[in-house]
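Trainee: here is my input, please return the structure:
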Amino acid sequence: MNKPLDMQTLVGLKDPAAELARFVVSLKAEDIPSEVRARARHHLLDAAGIALASTKYDFAQRTFNAIAGLGGSGRVPVIGMPMSLAPRDAATVNGLLCHGLDFDDTHLGGIVHPTASALPVSLSAAIHTGASGRDLVTAAIIGIETSARIGAVAKGGFHQVGFHPTGLVGAFGCALAAGYLFGLSERELTHAQGIVLSFASGSLEFLEDGAWNKRIHPGWAAAAGITAAALAKQGFKGAGLPYFGRFGLFASHLGPLVEQCDFSLAAKDLGQSWEVLNTAIKPYPACHFTHACVDAAIQLREQGVQPDEIVEIEALVPAEVVKVVCEPEASKKKPANSYEAQFSIPYLVACGLALGKLTLTELEEPALTDPAILALAQKVRYSTDPASPFPRAYSGEVRATLKDGRTLTVREEINRGAPDRPLSDADILEKFRANAASSVNPAAAARIEAAVLGLDDCTDVEASARALAG
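Mentor: The predicted structure is shown next:
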């Protein structure tokens, strides 16, 4: 049986559920600095662009058919599709679309993709309540802020025991985002967190065979969050200690690793330090843990290293990410599908060295069965990086040993896109336009871009959101 968290560990700390509820209920749009709001709108645009690109894949249509078949149409647009669903159903599908290509933003400390659930839940709740675009952006910031902080408490522990924080802690952020738009009281917001404790989920078992489960985790988190907020609004009572309890989030999911948690991170500097500024936009459509090694491999290629010169490749990665992107070695060196490839250091490093790039094209046929890429992937072995700054940044280093006896090394101490090396707003616009171009014409992409970036000045979210259908 689980034991209560050591009270010595918790001395001087206030209950995060109460602290987060108090933050949400007292937050006003004008309390959020303009630069934070502007950056948040660009994160929303990034997520929308990924959703547009996702609509071209089989998983998108199958998910829509399943969810629509259960509930029928509604008022909330599905991004990139000329269809609308009921709020909870739209949140589910839109969450899947935003995360479907593993190209969405990542809060490095929380190891969570926050916007992929914060945008869908805020869009659905805003249309459901008739909120303004300014309120929608505020709610999305709340979702990003709170899920990032709750994830950061675990200090990477959830991944070590097989849970995906994006689905798990994302549900709590979504409950608070929806609760803000529903006008919940502080007490009701606290109950919403207790309710969503029983809904939050997300297993990493998909890593074993490239299954689609992970894709839907943000959508499920959004659906769980909006449901919990709706229940709390009607007086449904939630568990009193969703974080600190004997069977609360951390004790029940982390087991002995709960001892490494830093519970102060849940509410530290709330309203003063904004986690959206610590959330990284991805330059590559693959697990964020791999990006530094991909960049290092591409740089080696740019330095003139040719695949046929290479005898061996060593990739140094943070010890905390080995289970996700390096093991089991056999399947990582020969991924069976695009999703396995997105979580494979050997395959992605091989792409960087062989092709000098990594786009969505390199994650599909014929690249996945390209003999030259797969032969190079067989030469990749991994080692843990003793100097990694993880989780502040996801470092990576690639060492290529050549036939002439030389060993060439490139290290990325801070991965591109991390808070210390952020992509610019212009970079984000370029990424959005490239993703959108795979799904909609330039005029439609321009309408979506204007609608998302103009949300703070929008009084009719439902009308503006129609542009999202493409």
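Trainee: from here on, contacts and neighbour counts on C-alpha atoms
Mentor: Fine.
Trainee: just give the nearest non-adjacent residue to Leu265, would you?
Mentor: Closest residue in space to Leu265, ignoring its immediate chain neighbours: Val153 at 5.6 Å, by C-alpha to C-alpha, 6 or more residues apart in numbering.
Trainee: can you pull the contacts of the one you found?
Mentor: Taking C-alpha atoms under 8 Å, 6 or more residues apart in numbering, we find Val153 in contact with 110, 261-266.
Trainee: ok, so of those residues, who is nearest Ala467?
Mentor: Within these, the smallest distance to Ala467 is 31.9 Å, found for Gly110 (C-alpha to C-alpha).
Trainee: hang on, isn't the closest one packed against Ala148?
Mentor: Yes - contact criterion C-alpha atoms under 8 Å: Gly110 and Ala148 qualify, at 5.0 Å.
Trainee: tell me which of these two has more neighbours.
Mentor: Using other C-alpha atoms under 10 Å as the criterion, Gly110 and Ala148 rank with Ala148 on top: 32 against 29.
Trainee: the more buried one in helix, strand or coil?
Mentor: State at Ala148, reduced to three classes by DSSP: H, G, I helix; E, B strand; the rest coil: helix.
Trainee: now show me the structure for the sequence below, then we'll compare the two:
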Amino acid sequence: MKQGSIDITAQLLAYALAEPPEDVRAVMRLSLLDWAACGMAGHRDGAFDAWAATLDTDGPATRFDGRGGTMAEAALVNGTLSHALDYDDTHFAHIGHPSVAVIPAALAMAQMQGVPLNDMVDAAVVGAEASVATGLWLGRGHYQVGFHQTATAGAFGATIAAARLLCLDGDKMRHALGLCSTMASGLKSQFGTMGKPLNAGLAARTGVEATLWAQAGMTASPDGLAGALGFGETHHGARAKVPFAWRMGSVSHKFHACCHGLHAALETVRDVPLRDATRVEVHTHPRWMTVCNQAAPDTGLGAKFSYAHVLAMTAHGMDTGKISAFTDACAQNPRLVSWRGRVTVSPVDDLTEMQARVIVDGAERFHDLDTPLPFETRANRIHEKARALVGARADEIAQAIKDDDLPAFAQLLTS
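Mentor: Down below sits the predicted model:
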């Protein structure tokens, strides 16, 4: 076991009890609006209707599809639907989507406890921080070998968020994390299918179930995450020492309706006329090659994971910020299929996951998503995105968040 590996469980418990800084809370409130709009749009898309209808146990928790459900089923449905369009936030420290795993668990527990929305926000913050810290502790090797950090690290974050709202003591939190360690799962092989958003829902449900079961007295290995034959050891975890820090303030929000790995390249050519280009060379971090480099997608979902296709869309004046642009017909459009043959994608070790270099007919351009947006700019872009997804309802949701009104917020998710 690597030095420092035993510290991760104690660190997650420390997050559960910590008071988040106000600037990080402010970013989480933006993510809450972003999450709500993505989830409502994911439900309206309709692709998961038949699946969600199979989860029909009645209960008091709010679901995007308008059904009342149990805490666990609501977390599962809401996590899945909010990731259905792959338009939610990403944290590049570990390449995971924190909000879709953590917020559904926090919402279900907050409704059960009847707490103010601000308490839910704090729980979501510490849960997101726990998921990022776990992802860093697991390391890039865990992700690269095929595990989906949104599902794996996200489950531990969802557990911490739920445990905070249930006010579990330290021993029961350890048992909840131990239960989570034997439940967390999710594979990158699901990318480009309905299984990818399901991974987020499973993480959220795991957090709720592990916490409720621990509260009820179920026990588990007190160090199921970092101990011998624990999650880290058996899931290719690097198990490195990770300092306690607040990282959610640097979460990245999506302004293109596709895999976040494509965004730096899209921002690079945002103002570049591409249609008449004869050669477009994309240089990207090697890890994106197995995530979003589908050369010949034939579905709208697959197109969201294709450098060649999103650049073809951009070249032909299609707005990659619109969910409605990514259809099967778009993926099969003969003009786009022909044009994407001009694109080559190469891995370059000196680029980070946040960077891209694009060479258009010999002219080189570069973009780094890690360049921070001013808070007001970020807030305005998220509000614009939310309005584009759910119309005037976005303003009502934003007001409910501002008013600390959890019942109003929850009701607006289903109207």
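Trainee: TM-score of the superposed pair?
Mentor: Superposed pair, TM-score by TM-score structural alignment, normalised by the length of the second structure: 0.94. Supporting alignment: 412 aligned residues with a C-alpha RMSD of 1.9 Å.
Trainee: ok so, going back, any chance of a PyMOL selection covering the buried ones in the contacts of Val153 of the first structure?
Mentor: In PyMOL syntax, the buried subset of these is picked out as below (16 or more other C-alpha atoms under 10 Å):
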select buried, resi 110+261+263+264+265+266
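Trainee: coming back round to it: could you find the counterpart of the residue nearest to Leu265 of the first structure in the second structure?
Mentor: Using TM-score structural alignment, the partner of Val153 of the first structure in the second structure is Trp137.
Trainee: what residues are up against the counterpart of Ser264 of the first structure in the second structure?
Mentor: Under the alignment (TM-score structural alignment), Ser264 of the first structure maps onto Lys241 of the second structure. Taking C-alpha under 8 Å, 6+ apart, we find Lys241 of the second structure in contact with 3-5, 7-8, 137.
Trainee: that's a helix at Lys241 of the second structure, yeah?
Mentor: No - read with three-state DSSP, Lys241 of the second structure is coil and lies in no helix.
Trainee: how near is it to Ala106 of the second structure?
Mentor: From Lys241 of the second structure over to Ala106 of the second structure the distance is 27 Å, taken as C-alpha to C-alpha, to the nearest Å.
Trainee: same deal with Leu225 of the second structure?
Mentor: Counting by C-alpha to C-alpha - Leu225 of the second structure and Ala106 of the second structure are separated by 21 Å.
Trainee: on that earlier part again, ok, the contacts of Lys241 of the second structure in the first structure: which stay?
Mentor: Contacts conserved in the first structure for these, counting by both residues aligned by TM-score structural alignment, their matches' C-alpha atoms under 8 Å: 5, 137.
Trainee: so which of the contacts of Lys241 of the second structure are in helices?
Mentor: Here DSSP state H is the test, and those give 7-8, 137 as lying in helices.
Trainee: how about the residues you listed in a markdown table, adding distance to His43 of the second structure?
Mentor: Conversion of these to a markdown table gives the following (distance: C-alpha to C-alpha, whole Å):
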| residue | distance to His43 of the second structure |
| --- | --- |
| Asp7 | 40 |
| Ile8 | 36 |
| Trp137 | 33 |
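Trainee: quick check, nearest of those to Ser181 of the second structure?
Mentor: Closest to Ser181 of the second structure, out of all of these and judged by C-alpha to C-alpha, is Ile8, at 12.7 Å.
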